[in-house]
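> quick check, what structure comes out for this input:
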Amino acid sequence: MVKARNLLNGCIAGGLALLLAGCGERAPVNLLEKAQAPCPQVGVISDAADLTRFRAGGGSDLTALVVNAQVSGFQAKCDYTSRRDGLVVTLTPDFSAERGPAAAGPSLDIPYMVAVVDDSDRVLSRAEYSLRVNFPPNVAKVKSTGEELSITLTGGVAEAARRRVLVGFVLSPEELAANRRRGPR
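Next comes the predicted model:
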C-alpha cells in the first residue's frame, strides 16, 4: 500500500513537473493584445430622435408632410487606437422613414449628426451626414442604414471611455420645438 502511494505521488509530481516545464518554454503572452476595449456610452439624442418635416410654407397639415423619420437604433463596436492611447468607435446608425404626400420624388436626403460629449454634456465634436432614402414604387415606409462611421476618441483610454457618442437628426428650431412639445414617441 505504501509502495503504491509513493508510486502515485511520484507520478503526480513528475506530471506536474512536466506541465510546469512546458509552461516555461512558451513565449510570454501579452494579455493586452487580446483585451476587449471599453466602449463609451453610445445613444440617441431624445429631442432629435424624430424628424417630422413639412413643405416650406405648407404649415403642419398632413398634406404638407414631406417625411416622418426616426432614428431606430445603431450598431457600435469599440477598439483601441493603434498606440492604445484612445478608442476608436465604429458606429452604424439605423433609420426608418415614411414618405409624406408633399415629398417631391422617390428619394429624400435626410440630415443627421453624430456628436461626442464629455461627462459634463459639453460638445467636444459634432459632424453632420446625409442619408439618402429611396422609396420603391407604392412603398411609403422604409428602413435604412447610415454609413459606417469611425470616431477616434483621444486623451487616454479611461477618459475616452467616459465620453458619450450621440446620434440624432439635424433639426430646424421649429422641428426641435415640436419634438419637445410632443415628447418621445
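> when you work out contacts or count neighbours from here on, use the C-alpha atoms and nothing else.
Fine.
> where do the strands of the chain begin and end?
In the chain, the segments counted as strands under DSSP state E are 41-44, 50-54, 65-80, 87-99, 107-117, 123-134, 141-145, 149-153, 164-169.
> Leu16 is nearest to which of those strands?
Ranking the strands of the chain by proximity to Leu16 (CA to CA) places strand 65-80 first, at 38.0 Å.
> how about the residue nearest to Met113 when sequence neighbours are not counted, what does it touch?
Leaving aside its sequence neighbours, Met113 sits nearest to Glu128 (CA to CA, 6 or more residues apart in numbering; 4.3 Å). Shown in contact with Glu128 (CA atoms under 8 Å, 6 or more residues apart in numbering): Pro111, Tyr112, Met113, Val114, Val170.
> for Val2, see how far away the last one is.
It stands for Val170. For Val170, the distance to Val2 equals 83 Å [CA to CA, to the nearest Å].
> comparing these two, which shows the higher neighbour count?
Taking neighbours as other CA atoms under 10 Å, Val170 and Val2 compare with Val170 leading, 20 against 7.
> so that one touches Asp47, yeah?
No - the pair Val170 / Asp47 is not scored as a contact, 10.6 Å apart, by CA atoms under 8 Å.
> need the longest helix for this structure.
helix 2-25 (DSSP state H).
> for that one, the distance to its chain's centre please.
With CA atoms, centre = their mean, to the nearest Å as the basis, helix 2-25 stands 52 Å off its chain's centre.
> equivalent analysis for stretch 26-43, please.
Using CA atoms, centre = their mean, the offset of stretch 26-43 from its chain centre is 19 Å.
> could you also give me the structure for this second sequence? I'd like to compare it with the first:
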Amino acid sequence: MLVTLLTGCEGEDTTHTFAPACPKFDVPSPLADLITYDGKGLDAAHRLTSTHILAVQGDCRTGPKDEQKRPLTRVRLSLNLQLERGPAAKGDTVTIPYFVAILQDGQIVDKKIFTETVKLTPSLSVMQANTPLRFIDIPTGNNPQISPYSMEIGFQLNHDELTYNRTHLRAAQFQEHVQ
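Have a look, this model is predicted:
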C-alpha cells in the first residue's frame, strides 16, 4: 500500500520557487519634478502644471526566458504622482514623459521611456494619479535572491528643465516601495 501512495506523486513537480529579488529603485532628486510653463516667464503666474513623483510601487516575479533560454526577472512598477494645476493652465490634460533606466555596476545598460497623458480633475487644483503598471524584464543573474541591477526612475527632462530643477527646487524625499 505504501508503494502505491509514493508512486502516485512521481509525475508531479514538488519544487517551490520564490520570486527573484527586485533591483533597488531610486528617483534622483533633480528628476523627481516636472514643472511646465506657458513660455512667457518662469514665475508662478506662468506655471501650467507641476508634477511630482511621490513614490514608486513595484514587485518582481519570475519572467519568461530570453532567446538563449536564460531566466529573466519581470519587474512590475507604477509611479504615484502628484499633479498641480497652475494659474496659466488652460487644458484638462497633462502629458508626462518619464523613464526607467536599468543600471549594472553604476552604468546604464538600458533605458525605457514612457509617456502618460493624465486627465486633470476640473474641480481640483491638486490631485494624485498612478501610472499604469509597466513590465520590464531583466536578466535574473546567477543568484535569483540578489539582483545584479538597480533602476533609476525620473521624468524625461530637457536640459533647461533639468537645470531649473537643480537650481530652484529642494531635494525630493523618495521612498522605495518594493513587495
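> can you pull the TM-score for these?
The TM-score (TM-score structural alignment, normalised by the length of the second structure) is 0.78; 166 aligned residues with a CA RMSD of 2.8 Å.
> picking that back up, closest to Ala160 of the first structure among the contacts of Glu128 of the first structure?
Checking these against Ala160 of the first structure with CA to CA, the nearest one is Val114 at 15.8 Å.
> and the closest one, how many residues sit next to it?
23.
> now swap in Asp47 of the first structure and tell me
With other CA under 10 Å as criterion, Asp47 of the first structure counts 20.
> now Leu8 of the first structure
Using other CA under 10 Å, the number of residues around Leu8 of the first structure comes to 12.
> ok, now Tyr80 of the first structure?
Tyr80 of the first structure has 22 neighbouring residues, counting by other CA under 10 Å.
> residue in the second structure matching it?
Here Tyr80 of the first structure is matched to Thr62 in the second structure, going by TM-score structural alignment.
> can you tell me the closest non-neighbouring residue to that match?
In space, Thr62 of the second structure is closest to Thr73, 5.0 Å off (CA to CA, 6+ apart).
> tell me the contacts of that neighbour?
Pro20, Cys22, Cys60, Arg61, Thr62, Gly63, Pro64, Asp137, Ile138, Pro139, Thr140.
> which of those are buried?
Pro20, Cys22, Cys60, Arg61, Thr62, Gly63, Asp137, Ile138, Pro139, Thr140 (16 or more other CA atoms under 10 Å).
> what's near enough to touch the second one?
What that stands for is Cys22 of the second structure. With CA under 8 Å, 6+ apart, Cys22 of the second structure has these contacts: Asp59, Cys60, Thr73, Val75, Ile146, Ser147, Val178.
> how about 6 Å then?
Contacts for Cys22 of the second structure were tallied using CA atoms under 6 Å, 6 or more residues apart in numbering; they are Cys60.
> could you check the distance from it over to Gly8 of the second structure?
Cys22 of the second structure is 37 Å from Gly8 of the second structure, by CA to CA.
> what do you get for the third one?
The gap separating Cys60 of the second structure from Gly8 of the second structure is 34 Å, by CA to CA.
> quick one: contacts for the residue nearest the centre of the first structure?
In the first structure, the centroid-proximal residue (CA atoms, centre = their mean) is Ala76; its distance is 3.2 Å. Counting by CA under 6 Å, 6+ apart, Ala76 of the first structure makes contact with Thr90, Leu91.
> thinking again about what came up before, farthest-separated two in the contacts of Thr73 of the second structure?
Cys22 and Pro64, at 15.4 Å, using CA to CA across the contacts of Thr73 of the second structure.
> Ala88 of the second structure -> the first structure?
By TM-score structural alignment, Ala88 of the second structure lines up with Ala102.
> what residues does the residue lying closest to that match once chain neighbours are set aside make contact with?
The shortest distance from Ala102 of the first structure to any non-neighbouring residue, by CA to CA, 6+ apart, is to Val66 (4.7 Å). When contacts are counted by CA under 6 Å, 6+ apart, Val66 of the first structure touches Arg53, Phe54, Arg55, Gly100, Ala102, Ala103.
> ok, 7 Å please
Residues near Val66 of the first structure by CA atoms under 7 Å, 6 or more residues apart in numbering: Arg53, Phe54, Arg55, Arg99, Gly100, Pro101, Ala102, Ala103.
> what remains of the residues you listed once you look at the second structure?
Contacts conserved in the second structure for these, using both residues aligned by TM-score structural alignment, their matches' CA atoms under 7 Å: Arg53, Phe54, Arg55, Arg99, Gly100, Pro101, Ala102, Ala103.
> just the buried ones among the residues you listed, please.
Looks like these have Arg53, Phe54, Arg55, Arg99, Gly100, Ala102, Ala103 buried, using 16+ other CA under 10 Å.
> how many other residues sit next to the aligned partner of Arg180 of the first structure in the second structure?
Aligning on TM-score structural alignment places Arg180 of the first structure opposite Arg166 in the second structure. Look at Arg166 of the second structure: counted by other CA under 10 Å, it has 14 neighbours.
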